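[1] coordinates only, no sequence provided:
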């Protein structure tokens, strides 16, 4: 029900700020519960043409299948194997979908295609879905949260039993009891599409070097590249000619995927770790990138956010209507998500720090660890399961 906010009821059971994939998935999962749900997106239109590559774990694909939004997504490319190595060091590890007996470890899709499928479903659902909405006031109180919404020249005051912030951390920055922690990695990610002279074999590559990790994700006939470089070097990297860029890429990555022959338009964005001490406040919970922003190494950010949404939906479904937004309900959610959020954040951050350690001794230790991981099926399976389904699921 994408319409004007003037038609909103005075009270909502659940108000979701942010109509991106995480917020949309949460709203869709709450259908059929007899709840009044509102979704409010600040953007006037949502990015159905965004070509950025997004790696979805098999666990996330199962979630999207359950929401009936997977099949409308075009051109999903399967990741069957992940190959992990380090530059100028021995040792590698290979993770395979056969470890878990699943069709694929994950799939690579366009962000815009995923957002478009989710928001088409959201617009057709019995949910109060509104775009172009700014929040002029958010006031959490003991019995409800008061929201003043602004859509163009129309204002509306509503209350909600539970406020969910899923806006990527861009909007609601001042909430009582929310303590944020920020760590700048001093790195940027350069992203683009590349082609090699060999067909991709549904293998994703993770290559670590002294200036940061490099990932190749199978996408269509080629790859989506995420090249991490130091922030002071990013402008020079973007300014390289295509030939010089491919030459440097080949030198850092090696020949395991073949010879790089073409590169698409390049873009860059800064990398940092942002997280909350606790994702809950008075009648409020933060999920997805509003709760944590991770380094893109291992591709865990969106998958972790989607698990936030599904865990919250389950807690809402298990709660009585008059319990929504209560401290007991929010504590149950926070407890349920603590292990997965903490361990996934620590795993991602730890990888960056581990492979940034200089010296031959550190390189030898990393190589030994990779070789050991590759030789021990139980350890390989445990790591693969964490990456695909999260921890404590």
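    Thanks, I have the structure now. For clarity, every value in this text was computed on a predicted model and none was experimentally measured. Numbering: from 1, shown residues only.

[2] rest of the way, CA atoms for contacts and neighbours
    Fine.

[3] list the buried residues for the helix ranked longest in the chain?
    For the chain, the longest helix by residue count, based on DSSP state H, is helix 327-356. Of all the residues in helix 327-356, those buried under the rule 16 or more other CA atoms under 10 Å are 327, 329-331, 333-334, 336-337, 340-341, 344-345, 347-349, 351-352, 355-356.

[4] try stretch 380-389
    Result for stretch 380-389 [16+ other CA under 10 Å]: buried residues 380, 381, 384, 385, 386, 387, 388, 389.

[5] and for stretch 217-227?
    217, 218, 219, 220, 222, 223, 224, 225, 226, 227.

[6] for stretch 49-69, same thing?
    Quick answer for stretch 49-69 (16+ other CA under 10 Å): 52-61, 63-64, 67, 69.

[7] the residues you listed in strands, which ones?
    Among these, the ones falling in strands (DSSP state E) are 53, 54, 55, 56, 57.

[8] quick one: the residues you listed as a markdown table, columns for distance to residue 309 too.
    Formatted as a markdown table, those follow (distance: CA to CA, whole Å):
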| residue | distance to residue 309 |
| --- | --- |
| 53 | 21 |
| 54 | 17 |
| 55 | 17 |
| 56 | 15 |
| 57 | 15 |
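
[9] mind listing what's buried in the very next helix or strand once past the longest helix of the chain?
    For helix 327-356, the following helix or strand on the C-terminal side (DSSP states H and E) is helix 360-375. Within helix 360-375, the residues that count as buried by 16+ other CA under 10 Å are 363, 366, 367, 368, 370, 371, 372, 373, 374.

[10] got TSV for those residues, with distance to residue 90 too?
    Below are the buried residues of helix 360-375 laid out as TSV (distance: CA to CA, whole Å):
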residue	distance to residue 90
363	8
366	8
367	5
368	8
370	9
371	8
372	12
373	13
374	12
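
[11] for whatever helix or strand residue 379 lives in, packing partners?
    Using DSSP H and E, residue 379 falls within helix 377-389. In terms of contacts (3 or more CA pairs under 8 Å, 6 or more residues apart in numbering; DSSP states H and E), helix 377-389 is packed against strand 53-57, helix 58-66, strand 92-96, helix 360-375.

[12] in the strand ranked longest in the chain, what counts as buried?
    In the chain, taking DSSP E as the definition, the longest strand is strand 180-196. Going by neighbour count (16+ other CA under 10 Å), the buried part of strand 180-196 is 185, 187, 188, 189, 190, 191, 192, 193, 194, 195, 196.

[13] here comes the other one, which I'd like you to weigh against the first:
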């Protein structure tokens, strides 16, 4: 049976980031295993598929501290401006990096490209073992260890098991840790879009009768589309040919980037808020989407998960260096206490935005447009939202 300090279930961006953070902060003194079901190079990997993520400035700073940003920077597209509007209404807000004296408000990372970067980094760390393809078949917790049997026949023991295995966590299910769910009654249509005019680093969030629509700047002049629609519209929208899809998107978005000229393959994902009922348990912690899966409206999901990751790594390494067991109750309690305020505030913000902007009742429409107009002229309103959007929050 192989012995580890920490075993991480899930090797996509959250799990890989945690492994690399633990290794970096401990200077290679912690023994770490990552158990991942699907090779990152495999087409259709659920953690490294066609989607992109908006990485906040705060997340970039965390990656820099861990020495990881230099490996991702070449794959990133800077967000220099953000344009928020409500179709058919006067509300409009603009934000730019120059307002805040910074080079970018955030960056867009393509998950498929990030997968190869993280896989390469994991392979270079002597203290990290990657078990892939493999899943945790059974797990058993004792007072001092967690014993794991993998689907590939390997047996592992660890002081701490961390679930970073996505919104429907197999580890949580095995341990009887349930989730609270809120169905947003929306699905997200994802595609990469080419337009006649360059995005020039501008990101757009537009609220339409279909639902929120975001276009994020990508490499080669493309934009990453996230278009939230009702489940009843899914079959119709996914059934459109490319020409019809682009025409409907043009009608909803407008002409700020000229003609919509090309779309890549479309994917669709159901949208809900899922929160683990417990973030920590005996020798067990939950991070990233396994802890909370958010609506993509404000691009906060990975950024919130990364703050989980770095905080857990800090507490585990600090405790280990002080002679504590990496899976001790004291370490996990400190992690939970540090993370609860940020998690609650970010979940509340994104959920309120969904409810506000997915509703076409006139009083809410008038209120949100007044808010957008106020944001455009009053920094006291815009600053707190921008601070959280840029990930500049306490951990």
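    Everything's here; your move. Predicted model, so just to flag it, every value in this text is computed and none were measured.

[14] ok, the spatially closest residue to residue 70 of structure 1 that is not a sequence neighbour to residue 21 of structure 1 distance?
    Spatially, and ignoring its direct neighbours in sequence, residue 70 of structure 1 is nearest to residue 64 (5.2 Å; CA to CA, 6 or more residues apart in numbering). As for residue 64 of structure 1, its distance to residue 21 of structure 1 is 10 Å (criterion: CA to CA, to the nearest Å).

[15] check residue 219 of structure 1 too.
    Distance from residue 219 of structure 1 to residue 21 of structure 1, by CA to CA: 20 Å.

[16] could I get the contacting residues of residue 299 of structure 1?
    Contact partners of residue 299 of structure 1, counting by CA atoms under 8 Å, 6 or more residues apart in numbering, are 55, 56.

[17] from residue 119 of structure 1, how far out is it?
    23 Å.

[18] can you check residue 374 of structure 1 too?
    41 Å.

[19] cool, and residue 69 of structure 1?
    Relative to residue 119 of structure 1, and taking CA to CA, residue 69 of structure 1 is found at 9 Å.

[20] pull the number of nearby residues for the spatially closest residue to residue 186 of structure 2 that is not a sequence neighbour.
    Counting by CA to CA, 6+ apart, residue 230 is the residue found nearest to residue 186 of structure 2 once chain neighbours are left out, at 4.5 Å. Neighbour count of residue 230 of structure 2, defined by other CA atoms under 10 Å: 16.

[21] all strands for the stretch 1-150 of structure 1, in order.
    Under the criterion DSSP state E, counting those that start in this stretch, strands of the stretch 1-150 of structure 1 are mapped to 11-17, 37-41, 53-57, 77-79, 81-86, 92-96, 106-110, 128-131, 134-140, 145-151.

[22] what range in structure 2 matches the second one?
    Strand 37-41 of structure 1 corresponds to residues 32-36 in structure 2, going by TM-score structural alignment.

[23] checking residue 162 of structure 2 next. Helix, strand or coil?
    What DSSP: H, G, I helix; E, B strand; the rest coil gives for residue 162 of structure 2 is strand.

[24] which residue lines up with it in structure 1?
    By TM-score structural alignment, residue 162 of structure 2 lines up with residue 164 in structure 1.

[25] what sits against that match?
    Here residue 164 of structure 1 is in contact with 14, 15, 16, 17, 284, 285, 286, 287 (CA under 8 Å, 6+ apart).

[26] isn't the fourth one right next to residue 43, touching?
    No. Contact criterion CA atoms under 8 Å: residue 17 of structure 1 and residue 43 do not qualify, at 11.3 Å.

[27] so which of the strands of the stretch 1-150 of structure 1 comes closest to residue 212 of structure 1?
    Minimum separation from residue 212 of structure 1 across these (CA to CA) falls at strand 81-86, 10.2 Å.

[28] chain center to that closest one: distance?
    21 Å (CA atoms, centre = their mean, to the nearest Å).

[29] thinking again about what came up before, mark which of the buried residues of stretch 217-227 of structure 1 are part of strands, please.
    217, 218, 219, 222, 223, 224, 225, 226, 227.

[30] what range in structure 1 does stretch 365-379 of structure 2 sit on?
    Aligned using TM-score structural alignment, stretch 365-379 of structure 2 spans residues 363-377 in structure 1.

[31] now stretch 273-284 of structure 2: buried residues?
    So for stretch 273-284 of structure 2, counting by 16+ other CA under 10 Å, buried means 273, 274, 275, 276, 279, 280, 282, 283, 284.

[32] what do you get for stretch 78-96 of structure 2?
    Of all the residues in stretch 78-96 of structure 2, those buried under the rule 16+ other CA under 10 Å are 78-87, 91-96.

[33] for residue 148 of structure 2, state which of those is nearest.
    residue 78 (41.4 Å).

[34] gap between the closest residue to the closest one other than its chain neighbours and residue 59 of structure 2?
    Among residues not flanking residue 78 of structure 2 along the chain, residue 107 sits closest, at 4.4 Å (CA to CA, 6+ apart). Separation of residue 107 of structure 2 from residue 59 of structure 2 (CA to CA): 9 Å.

[35] please apply the same query to residue 284 of structure 2.
    Distance of residue 284 of structure 2 to residue 59 of structure 2, computed by CA to CA: 24 Å.

[36] kindly report the same for residue 341 of structure 2.
    To residue 59 of structure 2, residue 341 of structure 2 is 18 Å away according to CA to CA.

[37] now stretch 152-172 of structure 2: how far from the chain's centre is it?
    20 Å.

[38] so which bits of that stretch are buried?
    Those would be 155-172, for stretch 152-172 of structure 2 by 16+ other CA under 10 Å.

[39] re the thing from before, between the ones in strands among the buried residues of stretch 49-69 of structure 1, which is nearest residue 206 of structure 1?
    Residue 206 of structure 1 has its nearest neighbour among those in residue 55, at 12.9 Å by CA to CA.
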